[in-house]
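Participant: Fold the following for me, if possible:
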Amino acid sequence: MNKILQLLEESSGYRTIPVTYSFYTDTLTPIQIYDRLKDEAVYLLESGDHASEWSRYSFIGLHPFLTLQEYQESVSVTDHDQQTHTSYPSLKSAFEETFNRLKVKLPEVPLPFQGGGVGFVSYDAVSSFENMNRHRNDDLELPDYHFLFCRTLIAFDHKTNQVHIIRYVRTEEENEQMKSNAFKEAQTQIYELVERLSARKQMDLFFIDNQEEEQGAQGVTSNYDKEDFKRDVETIKEYVLSGDVFQTVLSQRFAKEMSCDGFELYRVLRHVNPSPYMFYLNFEKYEVVGSSPERLIQVANKKLEIHPIAGTRKRGNDQAEDEALADELMNDEKEKAEHFMLVDLARNDIGKVATYGTVQVPLLTEVTRFSHVMHMISKVTGELREDVHPIEAFQAAFPAGTLSGAPKRRAMEIIQELEPNARGIYGGGVVYYGFDGNMDSCITIRSVLLKDQFAYVQAGAGVVADSDPEMEWQETVNKANALFKTLHIADRIFGKEQKEDTYYA
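Facilitator: I've put the predicted structure just below:
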């Protein structure tokens, strides 16, 4: 059947139709694809977890046609095609009504993500979820939610070396001739993309010495004086002893002036600190770059999953030291008690939205290693109730207990009282919510916000009754070290003074 006739036939009953094209390549990488299309691309999602199905794919989003944004309780969806702005009372209603209006036909390409909303939910969005007051000092002034819906999605399959291009065509109430013209235009635009990907383009190359010096902390400032941080650790310990909380996560935010862009920073970060969730999001006025080790919550075919992470050690200098540190972590009663508490919190979060009797803990306290640190990790699962929307499942788990504390609400109140600034993206979630109704999200840690020529990095430590203030301070620094190194290398290679130089791999 003629492709256009097939699209016309398939479009019946839908308002948004996918036009697809796939090809094989052994010369392109996701980084090269993004670089060649970066004037139009707005996000890149990848995974460095080679045990996961997600690591098989990289996803690049181009040409956003809808933007969902929230700031101070007003949720707005901007339709760039129709030049309209629609307000909604909640994040759930905004997604629900937008999906109903788009009425998307899913492409027949077997991908874990086939398009939808990609963006972040800031930690401070909890004020609308939990009816809490906002922080007194929101100096970065970020929206609580910011999602992009892209007309074009490029999926790179690392297993087969296939590139899948999906371009969504909005047909609304058009007649067949108008639909036919729209499909032909989409095909032409896809072929033009393929031609651009096929063209030779010199890309800035770089190398990273295996013995790269740890100079990343140079030029870094903090929003916390060390003694003030240690004093606040003692304050939290008093709250713990008085029975207010079992644990509270106290964090500090680091800042460093930067002259490279977010994509250049991401190129370095994916090498220095590969993680299960790697992302680059470009919102024009600011960029979000990250490599998070921790899932916030996943909803896949009604299956719920949370991965609590608590308990940390630095990586050893050799295998013997690494194994010794792992054994030390697994035998640390304080770390294990904190971890079990957060597993119970995850069970409670999933239990709010799961079918009764389906909550399980299939993995408990396993040491997982990352580039600079190792963590104790567990897995909690359940089945989503039929009357619960995936966004409601996200809200039930938000923010993660590993970034707030227990009980959550009182811990968040203490964080708001003590930390000098609103957290912004830190401790929130980077999220995709697909047209197929599936959702995945990671906690926004090991991440960088680039805004107004500054890079912001934040890291926290879980404070309990017997916490040592000096050690908690040092834990935040240890967690930030991989990002300090990334900032240093990226500025050395891609900073303004280096733009005219070429570095070869």
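
Participant: When you work out contacts or count neighbours from here on, use the C-alpha atoms and nothing else.
Facilitator: Fine.

Participant: How is residue 335 classified with respect to secondary structure?
Facilitator: Assigned by DSSP: H, G, I helix; E, B strand; the rest coil, the conformation of residue 335 is helix.

Participant: That one - how many residues pack around it?
Facilitator: Using other C-alpha atoms under 10 Å, the number of residues around residue 335 comes to 17.

Participant: With residue 31 instead?
Facilitator: The number of residues packed near residue 31 is 16, by other C-alpha under 10 Å.

Participant: any residues touching the helix or strand encompassing it, and which ones?
Facilitator: Assigned by DSSP states H and E, residue 31 falls within helix 30-36. Defining contact as C-alpha atoms under 8 Å, 6 or more residues apart in numbering, one finds that helix 30-36 is touched by 41, 44, 58, 60, 156, 196, 197, 201, 203, 267.

Participant: How about the secondary structure of the second one?
Facilitator: When the structure is reduced to helix, strand and coil (three-state DSSP), residue 44 reads as strand.

Participant: Show me which parts of the helix holding residue 31 are buried, residue by residue.
Facilitator: Of the residues in helix 30-36, those scored as buried under the neighbour-count criterion (16 or more other C-alpha atoms under 10 Å) are 30, 31, 33, 34, 35, 36.

Participant: Could you single out the nearest of those residues to residue 121?
Facilitator: Of all the buried residues of helix 30-36, residue 121 sits closest to residue 34, with 24.0 Å by C-alpha to C-alpha.

Participant: From residue 21, how far out is that closest one?
Facilitator: 17 Å (C-alpha to C-alpha, to the nearest Å).

Participant: rewinding a little: out of the contacts of helix 30-36, name the ones that lie in helices.
Facilitator: Applying DSSP state H to the contacts of helix 30-36, the entries found in helices are 196, 197, 267.

Participant: now the longest helix along the chain, how far from the centre of its chain.
Facilitator: Using DSSP H to assign secondary structure, the helix with the most residues in the chain is helix 469-494. Distance, stretch centre to chain centre, for helix 469-494: 19 Å (C-alpha atoms, centre = their mean, to the nearest Å).

Participant: Before we compare anything, build this one as well:
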Amino acid sequence: MTAAQILEFKEKAIQYASSFDVCCYLDSHHYQDRYGKHDCLIAFGKSKELYECTGKAFASLKSFADANHDWLFGLLSYDLKNEIESLNDQAENQLHFPDLYFFVPLNLISVSGTEIKVLKGSMTVLEEIWAVNIVKNDDLPTLDIKSKLTKEAYIETVHRLQQHIKRGDIYEINFCQEFFAENAFIDPLAVYQQLTKLSPTPFSGFFKLNDKYVLSATPERFLTKRGSTLTSQPIKGTAKRSMDEGEDAAIKLALQRNKKELAENVMIVDLVRNDLTKSAVKGTVRVDELFGIYSFPQVHQMISSISCELSPEVHFIDAIKNTFPMGSMTGAPKLRAMQLIDQYEQSKRGIYSGSMGYITPDRDFDFNVIIRTILYNSSNKYLSFQVGSAITYEADAVLEYEECLLKASAIRKVLTAKRS
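Facilitator: Below you'll find the model as predicted:
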């Protein structure tokens, strides 16, 4: 099958899958040589499902996984932190996603290279997908995007956080802000397709849960398990791309040498190493790559890879819990950073900076970090996306604000298409 035919199939398949009440479409956009064996997984329909609130969510997921040795796809909210540590943020969230949701799919299709496989369900589903007439909706929304924080308020908050750093409360914190639109009428599938066309990334995904949608162009992996090996790949360090080849190469080199970005990255690497020791065979935690620079259409990113061997005494769900929420979205020390996030951020994060992914029948898994993502509730027409950056003592608040806008640039371009 040709690459063009595979692309056509994927377009038809996501349209077909999105007609179901529940579906999960995960697309690595041909980065799978580095990140995994599947270029694309398409799960739709449900035979069983788990909704859970913070309090006993991980215990329920463990029981659900033990009872269903099958493929599982799901969402983990950042707010699950409240059952891991003694935390309780009071900010509001109008999206109303569950804290944790997983489902056993009725149908599952894998695309790898030029090969399409039906992993679950009838082979006849391929005929039904090929028969789909692709509906192109190029009428993108022009939304009134608002921010929960003014630029001035953002800068003032960063300065307050730096006072906490000066006092020794924390070394680094990931501070986020929400952009939102009310009375937002969008076609979620069309918006997702435009977003990933503009910014194809290795952990992108479209998740539909009845009236709630995750439209993600995230480049970041949270945690994966292959056999007995756990690997986390935090991102810390961002630089813009340039259309000029020489300038772009210079920007990439500058990121590689930037002392502030290197310091941020190594602090999170140390945090992830500490988290992994809770699940690891003693002495197996290792840094496989430090300060790798990877280029995506919108940005260059600094990515490190840390791995370990999972102790046979640790349940694989506990390995997820032991590293959650991911250090790249919290800070160091982790607990104090999360307390200050609860204190200073204006919005409850919810699904943002949580994770979505899958678990295989042989208990391997792969989960992303939900960033560079649009979240949408089609019932109350509330749309939201959040962006953040790592704040250190030497951080320039104005530059951090500009970094947030850079990270949001692809989303803003899609959601304000008619104005650009």
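
Participant: And the TM-score between these chains?
Facilitator: TM-score for the superposed pair, counting by TM-score structural alignment, normalised by the length of structure 2: 0.91. Supporting figures: 411 aligned residues with a C-alpha RMSD of 2.4 Å.

Participant: one step back: residue 281 of structure 1: which of the buried residues of helix 30-36 of structure 1 is nearest?
Facilitator: Nearest to residue 281 of structure 1, judged by C-alpha to C-alpha, of the buried residues of helix 30-36 of structure 1 is residue 34 at 11.9 Å.

Participant: Please report the distance of that closest one from residue 333 of structure 1.
Facilitator: If you go by C-alpha to C-alpha, the gap between residue 34 of structure 1 and residue 333 of structure 1 works out to 46 Å.

Participant: ok, now residue 282 of structure 1?
Facilitator: 42 Å.

Participant: Give the buried residues for the longest helix of structure 1.
Facilitator: Taking 16+ other C-alpha under 10 Å as the neighbour-count basis, helix 469-494 of structure 1 is seen to contain the buried residues 469, 472-473, 475-491, 493-494.

Participant: Just give me the match in structure 1 for residue 351 of structure 2.
Facilitator: Taking TM-score structural alignment, residue 351 of structure 2 has residue 425 as its aligned residue in structure 1.

Participant: For that match, which non-adjacent residue is spatially closest?
Facilitator: Of all residues not flanking residue 425 of structure 1 in the chain, residue 122 sits nearest, at 4.4 Å (C-alpha to C-alpha, 6 or more residues apart in numbering).

Participant: Other residues contacting stretch 466-483 of structure 1?
Facilitator: For stretch 466-483 of structure 1, the external contacting residues (C-alpha under 8 Å, 6+ apart) are 216-217, 226, 229-231, 233-234, 237, 251-252, 269, 272-273, 314, 371-373, 446-448, 457-463.

Participant: and it, which stretch of structure 2?
Facilitator: The alignment of stretch 466-483 of structure 1 onto structure 2 (TM-score structural alignment) covers residues 394-411.

Participant: Could you give the number of residues near the nearest residue to residue 49 of structure 1 once chain neighbours are set aside?
Facilitator: Among residues not flanking residue 49 of structure 1 along the chain, residue 276 sits closest, at 4.4 Å (C-alpha to C-alpha, 6+ apart). Here the neighbour count serves as a burial measure; for residue 276 of structure 1 (other C-alpha under 10 Å) it reads 20.

Participant: can I assume the match of residue 351 of structure 2 sits in a helix?
Facilitator: No: applying three-state DSSP, one finds residue 425 of structure 1 to be coil, outside a helix.

Participant: mind listing what it touches?
Facilitator: Applying C-alpha under 8 Å, 6+ apart, we find residue 425 of structure 1 in contact with 120, 121, 122, 123, 444, 449.

Participant: For those, which single residue is the most surrounded?
Facilitator: Neighbour max across the contacts of residue 425 of structure 1 (other C-alpha under 10 Å) = residue 444, 32 neighbours.

Participant: That one is in contact with residue 428, isn't it?
Facilitator: Yes: using C-alpha atoms under 8 Å as the test, residue 444 of structure 1 is close enough to residue 428 to be in contact (5.4 Å).

Participant: check the fit of the lengthiest strand in structure 1 onto structure 2 and give the mean distance.
Facilitator: Using DSSP state E, we find that the single longest strand of structure 1 is strand 57-71. When structure 2 is superposed, strand 57-71 of structure 1 averages 1.6 Å from its matched positions, counting by mean C-alpha distance after the TM-score superposition for structure 1.

Participant: Could you tell me where that strand falls in structure 2?
Facilitator: Residues 39-53 of structure 2 are matched to strand 57-71 of structure 1 when aligned by TM-score structural alignment.

Participant: Just confirm residue 461 of structure 1 contacts residue 251, I think it does.
Facilitator: Yes: with contact taken as C-alpha under 8 Å, residue 461 of structure 1 and residue 251 are classed as touching, separated by 6.4 Å.

Participant: how about the nearest residue to the counterpart of residue 413 of structure 1 in structure 2, chain neighbours excluded?
Facilitator: Aligned against structure 2 by TM-score structural alignment, residue 413 of structure 1 finds its counterpart in residue 339. Distances taken as C-alpha to C-alpha, 6+ apart put residue 87 closest to residue 339 of structure 2, at 6.9 Å, once the chain neighbours are dropped.

Participant: okay, now residue 177 of structure 1: neighbour count?
Facilitator: The number of residues near residue 177 of structure 1, taken as other C-alpha under 10 Å, comes to 10.

Participant: re the thing from before, and residue 282 and residue 333 of structure 1? which has more neighbours close in?
Facilitator: Looking at residue 282 of structure 1 and residue 333 with other C-alpha under 10 Å, you find the greater number of neighbours at residue 282, namely 20 against 11.
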